[in-house]
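Asks: next input, structure requested:
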Amino acid sequence: MKYDYLVVGSGLFGSVFAFEAAKRGKRVKLIDKRNHIAGNIYTEKIEGIQVHKYGAHIFHTNNKVIWEYINQFAEFNRYTNSPIANFKGEIYNLPFNMNTFNKLWGVVTPNEAKNIIEKQRKAAGIDIPRNLEEQAISLVGTDIYSKLVKGYTEKQWGRKATELPAFIIKRLPVRFTYDNNYFNDRYQGIPIGGYTQIVEKMLSSNLIDVELNQDFFNHKEEYLRNFPKIIYTGMIDQFFDYQYGPLEYRSLQFETECLDIENYQGNAVVNYTDDKTPFTRIIEHKHFEFGTQPKTVITREYPKNWKIGDEPYYPVNDEKNNINFKKYQELGKKLPNVVFGGRLGTYKYYDMHQVIGAALSLVNKEFGIEKKGISI
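Replies: Got it, this is the predicted structure:
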């Protein structure tokens, strides 16, 4: 069969591109090394509960075009992400807001909270934040940093906060309102019935052939020879045989269990922010869809050091790795028939709506069709 494209990876980036290409009459072969489609947004049904197999995924965006685009594949509920933090049994609201400040300091007004944070920032002597620790203290003060940021962040990244770049924490929401909604975005929710159905619908065209349990690197040279264009969403450093050395990633380990109780923790996501608890959070999946099942399913999420052969989840975008990535990027530019996309192909952290936006931007570039309102 004559194909126009080989898409490597059935996550959102690859699946959106395959769907759009097939809509335009292009024949697509899509391969994935896993035994299922949908990449890290894959959900599977256990005891009637949609379980997020690779960690919590909450869809959120301010872009109406992206929101309408994803809603053609599933109906979304009104789930609002309101995680809580558990520090040695003390419970605090996230994101950091007036409920957090009231619990910690007994303050009632925004000015009272701001005064305490400013006092702690001055006491710490921070003028220009040089690392994550200093950036966090300048945002929320030393009390919140020591209880709710330091332990969690150092577990997540496997490094001391003083060794992490400041930009990692800049996206941390801090609000002086009594609002527990983690995201400021206008649109937010979870697809009723899970995420896997979305990708199933994207890949349902008879112009798309899906092959699972297929590692690109087992037939790399053959693919490069036989396909006019390849959309590659795997690790860019692996594609080039790590010739500049492997880029660094953080990996995760998930421990999932079904419990014979109706409700384990009362919230979908609880972060454990002390440095002694080995996992970073517990996800109780039924709460994403307001479940009333008699049982519940929970997942403990353990961050771990990544090594070749492990699943990469988060790029470590420090200066050294970013310099190395640019070298790989330059190699990629010499291959006009290969496009590198997604979180691993571009060595960049993306939320789901950003992945869709990036894929649609590639569609626009590839097929010369302007879609207004899409930004990434």
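Asks: C-alpha only now, for contacts and for neighbours.
Replies: Fine.
Asks: what is the end-to-end distance of stretch 16-32?
Replies: 15 Å (Cα to Cα, to the nearest Å).
Asks: which outside residues touch that stretch?
Replies: 2-10, 202-203, 205, 207-216, 356, 359-360, 362-363 (Cα atoms under 8 Å, 6 or more residues apart in numbering).
Asks: list buried residues within the residues you listed.
Replies: Buried members of the contacts of stretch 16-32, counted by 16 or more other Cα atoms under 10 Å: 3-10, 202-203, 207-211, 214, 216, 356, 359-360, 362-363.
Asks: inside strands: which ones of these?
Replies: In this view, those that belong to strands under DSSP state E are 5-8, 208-211.
Asks: ranges for the helices of the protein?
Replies: Under the criterion DSSP state H, helices of the chain are mapped to 12-23, 64-71, 98-105, 110-123, 132-144, 150-157, 167-170, 196-202, 220-226, 236-239, 319-333, 342-345, 352-367.
Asks: to check against the first, give me the structure of this:
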Amino acid sequence: MFMYDYLIVGSGLFGSVFAQIMNEYGKKCLVIEKRNHIGGNIYTKEEDGIKIHLYGAHIFHTDNEDVWRYINRFCSFNNFINSPLANYKGNIYNLPFNMNTFNKLWNVITPEDAKNKIQEQCKKYKEITQPSNLEEQALKLCGDDIYYTLIKEYTEKQWGRPANKLPASIIKRVPIRFTYNNNYFNDLYQGIPKDGYSQLINNLLNNIQTYTQTDYFDNKHYFHSIAKKILFTGCIDEYFDFIYGKLDYRSLRFEHIHLNIKDYQGNAVVNYNEAKIPYTRIIEHKHFEFGKQATTIITKEYPLEYTSSEEPYYPINDEKNSTRLNQYKNLAANTSNVIFGGRLGQYAYFDMDDTIAEAISLAKKELLI
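Replies: Have a look, this model is predicted:
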């Protein structure tokens, strides 16, 4: 006789949404989390009245009405609009690439002038019909100035590889807008939970038994003995003991700094596109919530090669890893009583709304069984 219908390994957004839905439909769930807190990478910690995004900026955005209605059951959002900046050699550019960006680059005023400038620069790359790498793809899409100022060095720093050694698929398109609009997302809904992401996770897991500092791999046999089914949201290759080799990731290191000033950079997110600057961006957390505190907290984000001692963040979806992933997916499909989900369980980079949609879909599928 099993104690639980579902054991959920991992208390991130995917696992928490799945657990909430299953619990709502009468399924008894246990959530285990190897970290000392719930919430995975969307965990926020409050200090000096400022909610710190400990694992990088998380800005909720969606145009999925079902997802928006669902998540608003558990939190309310402020009206934060993501308008990041890029700092390249001391010059500030607006993101995404829009008329404010083009005016700074070329002193153009009208959309027609900007389009002509981009088309003129792209002409020299018209002979590239099938881009073989990221650099060729980007140059073909946006030309020299945008690429060399705002894409090349940032991308190479983020991925730790020359742009001409990265797959073209990473940059399938370059988001270009011919309007003076600095709103990074096109989605209808966006914002930050007013009480923070940690409270959102607490609300999702309300009345669900949850243990932190509990590693599934320390007692696999026991966990399988207490639950009818397991949702595993950790690394899919680790679950199968890396039988086909390890999947590759990029990792991150975060440096959190408390400053006795009211405002450091005047914006929530500023990217640093120069290769010689080791971090990719600085986050100033108070600006996510329009904070008026007397002090501020910033986070510098450093890209890293992934090792077993680091947290895996970005999957590297090249040919080698795609082949390896398919082997693990085949194993997963033939593994009884275990289902895989989330960014690590599916080896995919999901926005938060996609994560919620995937978790809802999986829960509905399970409830039909």
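Asks: between the helices of structure 1, which gets nearest to Phe87 of structure 1?
Replies: Comparing the helices of structure 1 by their distance to Phe87 of structure 1 (Cα to Cα), the top pick is helix 150-157, with 9.4 Å.
Asks: the closest one aligns to what range in structure 2?
Replies: Under TM-score structural alignment, the match for helix 150-157 of structure 1 in structure 2 covers residues 152-159.
Asks: buried residues, the matching stretch. List them.
Replies: 152-159.
Asks: using TSV, lay out those together with distance to Arg69 of structure 2.
Replies: As requested, the buried residues of stretch 152-159 of structure 2 are exported to TSV (distance: Cα to Cα, whole Å):
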residue	distance to Arg69 of structure 2
Lys152	39
Glu153	39
Tyr154	36
Thr155	35
Glu156	38
Lys157	38
Gln158	34
Trp159	35
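Asks: contacts for stretch 290-305 of structure 1 next, please.
Replies: Here stretch 290-305 of structure 1 has contacts from 46-49, 51, 55, 155-158, 249-264, 278-286, using Cα under 8 Å, 6+ apart.
Asks: one more: stretch 143-155 of structure 2?
Replies: Under Cα under 8 Å, 6+ apart, the answer for stretch 143-155 of structure 2 is 86, 88, 105, 118-119, 121-122, 125, 135, 138-139, 163, 272-275, 280.
Asks: repeat the analysis, applying 6 Å as the threshold.
Replies: 121-122, 273-275 (Cα atoms under 6 Å, 6 or more residues apart in numbering).
Asks: next: stretch 49-59 of structure 1.
Replies: With Cα under 6 Å, 6+ apart, stretch 49-59 of structure 1 has contacts from 40, 43-44, 188-190, 194, 285-286.
Asks: and which of those residues is nearest Gln238 of structure 1?
Replies: Nearest to Gln238 of structure 1 among the contacts of stretch 49-59 of structure 1, with distances taken as Cα to Cα, is Asn40, at 18.7 Å.
Asks: contacts only, for the counterpart of the closest one in structure 2.
Replies: Matched to structure 2 by TM-score structural alignment, Asn40 of structure 1 sits across from Asn41. By Cα under 6 Å, 6+ apart, the contact list for Asn41 of structure 2 reads Tyr55.
Asks: chain neighbours aside, what residue packs nearest to Ile261 of structure 2?
Replies: Thr295 (4.9 Å; Cα to Cα, 6 or more residues apart in numbering).
Asks: for that neighbour, give its distance to Pro175 of structure 2.
Replies: From Thr295 of structure 2 to Pro175 of structure 2 the distance is 35 Å (Cα to Cα).
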